[in-house]
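> can't give you the sequence, but here's the structure:
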């Protein structure tokens, strides 16, 4: 047993939503004292780095209510129940951007906020992009603008806080390092 582990003493389900479940747990700390932990359970998500033949990154700009502003992000979305991350990545790329791809390669998976949430994001690289004939098929409550930006523009967008989320900043840094090889 890990000497840093917190033992769950009780767990109370507070809320179930479309995207998350919220729990409050009473835990015993490694020193024997107790504390409360607020925990968000999330089904997981994917994010897709998609670069077209001109070397431009396909991104979306969308309003994020939690931040009360629009952000520029790589295409991403949550896993549906029983859906494999690879299938989610293909679906989200098509739905959000109107592009399909010949190949999807898993790069890495990472936790977004492990201090309070178990959301695991699976990052993929899409290659061999092809614009689909039909329009993208967004969720009914989803509104996005599709952008094509150079790596240099993406790095400037990070500096200007237009790109301000971890998965997209990670993707841009990944591409920057890959181009430097």
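Thanks, I have the structure now. The structure displayed is predicted, hence computed values, not measured ones.

> Could you use CA atoms for every contact and neighbour count after this?
Will do.

> which of the residues in the helix or strand hosting residue 156 are buried?
Element membership for residue 156 (DSSP states H and E) is helix 151-159. Neighbour-count burial for helix 151-159 flags 151, 154, 155, 157, 158 (criterion: 16 or more other C-alpha atoms under 10 Å).

> Going by distance to residue 51, which of the residues you listed wins?
residue 151 (9.6 Å; C-alpha to C-alpha).

> Let me see the contact set for the closest one.
56, 57, 172, 175, 176 (C-alpha atoms under 8 Å, 6 or more residues apart in numbering).

> The fourth one belongs to a helix, doesn't it?
Yes - counting by DSSP: H, G, I helix; E, B strand; the rest coil, one finds residue 175 located in a helix.

> Let me see the ranges of the strands in this protein.
Remark: strands assigned in the chain by DSSP state E are 7-16, 21-28, 34-41, 45-50, 57-64, 69-73, 76-78, 99-111, 120-131, 144-149.

> Which secondary structure elements does the fourth one sit against?
The criterion is 3 or more C-alpha pairs under 8 Å, 6 or more residues apart in numbering; DSSP states H and E, and the helices and strands that strand 45-50 contacts are strand 57-64, strand 76-78, helix 85-97, strand 120-131.

> this is the comparison structure:
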């Protein structure tokens, strides 16, 4: 006999019992928000916690004309991340990566292989430690002088992720590992070294990843590298 049939409520992974990642209380996120008096959170429902977390939140919202409405929004919580532009001023190059991205493939990218700046989720690290880890795993290069640039919300209509942007030098002397990503996570990552001018010219054609475009345009605007 099930718990429900016996008159006891069902346990829900991610709420009152641990999900596959050991988490509970995932339906409590957002309930205590007080920073905006025009938003009153009424309910948070956990829809999925298979790996990342999908929630549906009901809140009251006061519009600019003073009237209130009740809104429902779904939010996808994958944690925050970090990304880095690897650059070499002597060679006037940037080091990017190429890897398969199924969401891009299923939404019309010809083969799903995107050219991107190295990036990854923070997990339990701070942003600097995370991007040093991800750079080594993806490219094989060790960075020690990463400069924090800014933080951006990349898709605030539905995704909670805040991305921390960095820039760091690389050279042949800082290549200390094989790179390629983590095979245990199905990663198969290739390094792509481009002349900076070539990378800028590829924006919108072979480079269609937003974080990478932002980093390249930042480098161009600040004169980090020479666009010949």
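In hand now; what should we look at? The structure presented is a predicted model; accordingly, all values stated were derived computationally and were not measured.

> Looking at the second structure, name the residue matched to residue 28 of the first structure.
Residue mapping for residue 28 of the first structure onto the second structure gives residue 60, with TM-score structural alignment as the criterion.

> ok, that match - contacts?
38, 39, 40, 41, 42, 68, 69, 70, 71.

> What count of nearby residues applies to the closest residue to residue 49 of the first structure other than its chain neighbours?
Take residue 49 of the first structure and drop its neighbours on the chain: the residue closest to it by C-alpha to C-alpha, 6 or more residues apart in numbering is residue 125, 4.8 Å away. Residue 125 of the first structure has 19 neighbours, counted by other C-alpha atoms under 10 Å.

> what's the answer for residue 72 of the first structure, then?
23.

> Show me what it lines up with in the second structure.
Under TM-score structural alignment, residue 72 of the first structure pairs with residue 115 in the second structure.

> Against residue 114 of the second structure, how distant is the nearest residue to its match once chain neighbours are set aside?
Closest residue in space to residue 115 of the second structure, ignoring its immediate chain neighbours: residue 98 at 4.4 Å, by C-alpha to C-alpha, 6+ apart. Residue 98 of the second structure sits 5 Å away from residue 114 of the second structure, going by C-alpha to C-alpha, to the nearest Å.

> before we move on, the earlier item: put the buried members of the contacts of residue 60 of the second structure into a PyMOL selection.
Selecting only the buried entries of the contacts of residue 60 of the second structure in PyMOL, with 16+ other C-alpha under 10 Å as the criterion:
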select buried, resi 39+40+41
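
> With distance to residue 140 of the second structure as added columns, please give the contacts of residue 60 of the second structure in TSV.
Below are the contacts of residue 60 of the second structure laid out as TSV (distance: C-alpha to C-alpha, whole Å):
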residue	distance to residue 140 of the second structure
38	48
39	46
40	47
41	45
42	47
68	53
69	52
70	50
71	46
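
> list the ones among the contacts of residue 60 of the second structure that the first structure also has?
Retained in the first structure by both residues aligned by TM-score structural alignment, their matches' C-alpha atoms under 8 Å are the following of the contacts of residue 60 of the second structure: 39, 40, 41, 42, 68, 69, 70, 71.

> Need the counterpart of the fourth one in the first structure.
Residue 42 of the second structure maps onto residue 9 in the first structure when the alignment is built from TM-score structural alignment.

> check contacts around the aligned partner of residue 119 of the first structure in the second structure.
Aligned counterpart of residue 119 of the first structure in the second structure: residue 161 (TM-score structural alignment). Contact analysis of residue 161 of the second structure by C-alpha under 8 Å, 6+ apart lists 77, 78, 79, 80, 81, 153, 154, 155.

> What is the nearest of these to residue 129 of the second structure?
Out of the contacts of residue 161 of the second structure, the member with the shortest distance to residue 129 of the second structure (by C-alpha to C-alpha) is residue 81, at 11.2 Å.

> now that closest one: how far from residue 42 of the second structure?
Taking C-alpha to C-alpha, one finds residue 81 of the second structure at 29 Å from residue 42 of the second structure.

> Need the nearest residue in space to the residue most central in space within the second structure, chain neighbours excluded.
Nearest residue to the geometric centre of the second structure (C-alpha atoms, centre = their mean): residue 81, 4.4 Å. Sequence neighbours aside, residue 121 is the residue nearest to residue 81 of the second structure in space, at 4.0 Å (criterion: C-alpha to C-alpha, 6+ apart).

> what about that neighbour, distance to residue 91 of the second structure?
Counting by C-alpha to C-alpha - residue 121 of the second structure and residue 91 of the second structure are separated by 29 Å.

> which of these two has more neighbours?
Each of residue 121 of the second structure and residue 91 has its neighbours counted (other C-alpha under 10 Å); residue 121 has more, 20 against 13.

> list the contacts for that one?
So residue 121 of the second structure contacts 79, 80, 81, 82, 130 (C-alpha under 8 Å, 6+ apart).
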